[in-house]
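> Predicted model and sequence follow; I will ask about them next.
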Amino acid sequence: MTDVKSLVSDFLTIDDALTLDGETTKALQLKHLNRLRTLDGHAKYFTRAQGCTFIDENGDKHLDMIGAVGVVTVGNNNDFVWSCLQKCFDSKQFMMGAISYHNVAAALAHNLALLSPQGKLTKVGTATGGAEAIEGMIKMVKLATRNKPEKTHLLATLNAFHGKTSGAVSLGGKDKWRAFQQPTLANIDHIEYGSVAALEAALATGKYKAFVVEPIQGEGGIIVPPEGYLKTARALCDRYDTLLVLDEIQCGAARTGKFWCCEHDDIVPDCIVFAKGLSGGLVPFGGYLCTETLYDAAYGSLETCYHHTATYQENTLSAAAALGALQFILEHDLCGMAQRKGDLMMKRLREVQQRYPDVI
């Protein structure tokens, strides 16, 4: 074997990378990656992370107050999730392949089906992140409704955020992220979030394949809809033969006191899109859960079963990280913890609000 340094003198090995000093790391990132975003975001150089703590290049500790925007639900570098990945490394599992059986991915899909609302979402599609999962959902919905020529459009909400790929920004309801992306995907309409009247007026046209909505709008401002909104949306979608798709990428995976946010309304959507909190914060992962009826309408024939494949789908490491995160969430009652700590935080915030009503 020829040493790589003799082939490319400036090549950086993994050992080199792990021991880079702060200045070199910053210089390389600013040269080769997104310079303006890094500088505008006042990036810091963190060398280690554990639980809810970051340690920077100077050894100073920082409290993680954002969790990688909802990703690190189980904490940074969770030991249990790492142990699940390590077991796959140690046993040299078959990691990925387009046409093969995947033991860890199959086990994860089984567990997700068990934990789906009322156990009724039994089919799983995987992806490497939330935006890709949204793209996969859009394709599935279009395939599933291909024999309904009257169904021509998708319906979403203003200020929604569904990711930053081209299809996802088309579905999203923010002009900021659709800028310079024209032409966006055609036949997507947006209505006011939380408005039952706007929803019914739109669905009554009969032209919508699906209504895609966040149970709580994330980037839109952490907007909780009026009580009963999702339950009404479910009833209206049934009445007008429209699929109900919930984007729980940010609000799912135990972040609201229930595993799935829609469980607060005790409804069963046709599809839930997930990501973030089920990655363990270690391996990119996302996907969707849907009913067997929806999945089979899209992929239940030899004509269409190959219409959505991806190199990394159902890969063992992503599935292992998700399976480990799922087990940790359940065994440590992170749903209950979110509920208790959320109630405490809101109580204390309201006390501050009473003292400073002109500010809050």
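That came through fine.
> Every contact and neighbour count from this point should use C-alpha atoms.
Will do.
> Which helix runs longest in this protein?
helix 334-355 (DSSP state H).
> What lies in contact with that one?
254, 255, 256, 257, 258, 259, 329, 359, 360 (Cα atoms under 8 Å, 6 or more residues apart in numbering).
> before we move on, what about stretch 255-269?
With contacts defined as Cα under 8 Å, 6+ apart, stretch 255-269 is touched by 73, 116-118, 120, 215-216, 228, 230-231, 234, 243-246, 248, 251-254, 290, 334-339.
> Filter those residues down to just the buried residues.
Among the contacts of stretch 255-269, those classed as buried by neighbour count (16 or more other Cα atoms under 10 Å) are 73, 116-117, 120, 215-216, 230-231, 234, 243-246, 248, 251-254, 290, 334-339.
> hey, where'd the helices end up in the stretch 201-350 of the chain?
Counting by DSSP state H, counting those that start in this stretch, one finds helices in the stretch 201-350 of the chain at the ranges 229-239, 292-299, 316-331, 334-355.
> for the shortest one, packing partners?
I take that to be helix 292-299. helix 130-144 (3 or more Cα pairs under 8 Å, 6 or more residues apart in numbering; DSSP states H and E).
> if we can go back for a sec, just the buried residues from the contacts of helix 334-355, in PyMOL please.
Entered in PyMOL, the line below selects the buried ones among the contacts of helix 334-355, by 16+ other Cα under 10 Å:
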select buried, resi 254+255+256+257+258+259+329
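> before we go on, here's another structure to hold up against the first:
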Amino acid sequence: MSLVKDSSYYIQLENTFGASNYEPLPVVLDKGERIYLYDVEGKRYFDFLSAYSAVNQGHCHPKLIQTLIEQSRKLTLTSRAFYNSQLGEYEEYITKLLGYQRILPMNTGVEAAETAVKLCRKWGYKVKGIPENQAKIVFASGNFWGRSIGAISASTDPLSKREFGPFVPGFEIIPFNDLEALKKSLQDKSVAGFMVEPIQGEAGVIVPSEGYLAECKRLCSKANVLLILDEVQTGLGRTGKLLAGDHESVKPDILVLGKALSGGILPVSAVLSSSEIMLTIRPGEHGSTYGGNPLACAVAKSALQVLVEEKMTENSNEMGEIFRKRMNLLKSKYEDIEDVRGKGLLNAIQFKEKNEKSVAKDVCKKLLNLGVLAKTTHDHTIRFAPPLVIRIEEMNEACDIIDQAVKFCLD
């Protein structure tokens, strides 16, 4: 007689044998399809996190799974010691799609961001002429691009940095959405680049003032400084444009992508730029065993193709408008809702702080019970980011559940 393995069994395994660097909601997921996730007991949930915007194309998209299976039967990894039959075609497709000359393929978002920082520094020394070891990269407060030593060196989150020092030198932090601070920073001739998220995801879906990115680009160009847009979370249709920078027609000097680049199938990331910038890095100066592997390249190309062919970006824009309209209607009923914000299908509800109690966490727990998966970002904000394939009837049903959860927690 076989023993039934329920959620508590799997949770206990993770708590016993895993590190304690995450605090997940108490649900054990076993299956995904489009916008839905299923736990080990078979309960269905709306996925309103999308693995932090990595599953834009929906869970287990049939075309991506087909590509994965076909390529995995043929060739998965060669290293970059040799050419492979998938990398070049992927590189051609993505550079032409996004309007860049070159791509440097990596695996995770933080690897791509680290690569962008290295590339920017190299350009600073070889092209701009900054004295050796004096190049600076400017970041905005509230930024998040991972948990590596480089990433936390640029962070303003005390929890990310506590007892992990010493940190990487040559990083400067200025306030987000503050053009005067950027102007002042760019007066330093040692500044090689400014890296910024078009919308700050982990900070709470913070949308800058209209025109901010365009002016950042103008100021950086004037100062001979590279603008790096970190679009790991905002890119590939998430905000209702193919790239979030497109809202202001901003093309950065260096573009960083990840997450949805593989449709949630594999870790795939990329740095895109011009030949002038990209070719400052020569053989032996940067690399990755898995970066550009044939399996990842085949899946990433397919992920981009379905994004375009199935008009997911356009759907993101339309469904985002519906979501914010519904949430603003909810906000009008409850004074404890401080803000509703976002673009496309990257949105957030922020609750007012109340006696150290996190209403946002209570709402997430109720949502879990009612069949919607969402997670707080900081204590008082819930991020809502479903897959871009969500349909209008599904959006309305999910919004009804969110209404119900908020009503339960605030009435």
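Thanks, I have it. From a predicted model like this one, the values you see are computed outputs, not experimental measurements.
> Mind checking the TM-score on these two?
Here the TM-score for the pair of chains, by TM-score structural alignment, normalised by the length of the first structure, is 0.87; 331 aligned residues with a Cα RMSD of 1.9 Å.
> rewinding a little: would you point to the one among the helices of the stretch 201-350 of the first structure that's packed deepest?
With neighbours taken as mean count of other Cα atoms under 10 Å, those reach their highest mean count in helix 316-331, at a mean of 23.
> Give me the mean deviation of it from the second structure.
Here the mean offset of helix 316-331 of the first structure against the second structure after fitting is 1.1 Å, by mean Cα distance after the TM-score superposition for the first structure.
> Find the nearest non-adjacent residue to the corresponding residue of the first structure for residue 92 of the second structure, please.
Applying TM-score structural alignment, one finds that residue 92 of the second structure aligns to residue 110 in the first structure. Nearest non-adjacent residue to residue 110 of the first structure, counting by Cα to Cα, 6 or more residues apart in numbering: residue 122, 7.8 Å away.
> Then residue 96 of the first structure?
Nearest one to residue 96 of the first structure, counting by Cα to Cα, 6+ apart, is residue 315 at 4.7 Å.
> can you pull the contacts of the residue nearest to residue 271 of the first structure when sequence neighbours are not counted?
Excluding the flanking residues, the one nearest residue 271 of the first structure by Cα to Cα, 6+ apart is residue 290, at 4.1 Å. Taking Cα under 8 Å, 6+ apart, we find residue 290 of the first structure in contact with 121, 122, 123, 124, 269, 270, 271, 272.
> Tell me which helix or strand residue 393 of the second structure sits in.
helix 392-410 (DSSP states H and E).
> ok, the aligned residue in the first structure for residue 266 of the second structure - how many residues close by?
Correspondence of residue 266 of the second structure to the first structure, assessed by TM-score structural alignment: residue 283. For residue 283 of the first structure, the count of nearby residues is 18 (other Cα atoms under 10 Å).
> these two touch, right, residue 283 of the first structure and residue 323?
No. Here residue 283 of the first structure does not reach residue 323: they are 11.5 Å apart, not a contact under Cα atoms under 8 Å.
> which one is the residue mapped onto residue 207 of the first structure from the second structure nearest to, not counting chain neighbours?
Mapped onto the second structure by TM-score structural alignment, residue 207 of the first structure lines up with residue 190. Excluding its sequence neighbours, the residue lying closest to residue 190 of the second structure (Cα to Cα, 6+ apart) is residue 135, at 5.1 Å.
> Can you tell me what that neighbour aligns to in the first structure?
Aligned counterpart of residue 135 of the second structure in the first structure: residue 152 (TM-score structural alignment).
> Kindly provide the distance from its match to residue 188 of the first structure.
Going from residue 152 of the first structure to residue 188 of the first structure by Cα to Cα, to the nearest Å gives 9 Å.
> What is the neighbour count of the aligned residue in the second structure for residue 223 of the first structure?
In the second structure, the residue matched to residue 223 of the first structure (TM-score structural alignment) is residue 206. The local packing of residue 206 of the second structure (other Cα under 10 Å) involves 19 other residues.
> In the first structure, which residues correspond to stretch 398-409 of the second structure?
Alignment of stretch 398-409 of the second structure against the first structure: no match, by TM-score structural alignment.
> just to revisit the earlier point, pull the most distant pair out of the contacts of helix 334-355 of the first structure.
329 and 359 (36.2 Å; Cα to Cα).
> What separation do you get for residue 264 of the second structure and residue 315 of the second structure?
Where residue 315 of the second structure is concerned, residue 264 of the second structure sits at a distance of 19 Å (Cα to Cα).
> same deal with residue 16 of the second structure?
Here the criterion is Cα to Cα. By it, residue 16 of the second structure lies 42 Å from residue 315 of the second structure.
> quick one, what contacts the match of residue 266 of the second structure?
317, 318, 321.
> from those, which is closest to residue 165 of the first structure?
Comparing the contacts of residue 283 of the first structure against residue 165 of the first structure with Cα to Cα places residue 318 closest, at 20.7 Å.
> The closest one against residue 281, yeah?
No. Using Cα under 8 Å, residue 318 of the first structure is not in contact with residue 281; the gap is 10.5 Å.
> Setting aside sequence neighbours, what's the nearest residue to the counterpart of residue 198 of the first structure in the second structure?
Taking TM-score structural alignment, the alignment pairs residue 198 of the first structure with residue 181 from the second structure. What sits nearest to residue 181 of the second structure in space, not counting adjacent residues and going by Cα to Cα, 6+ apart, is residue 174, at 6.2 Å.
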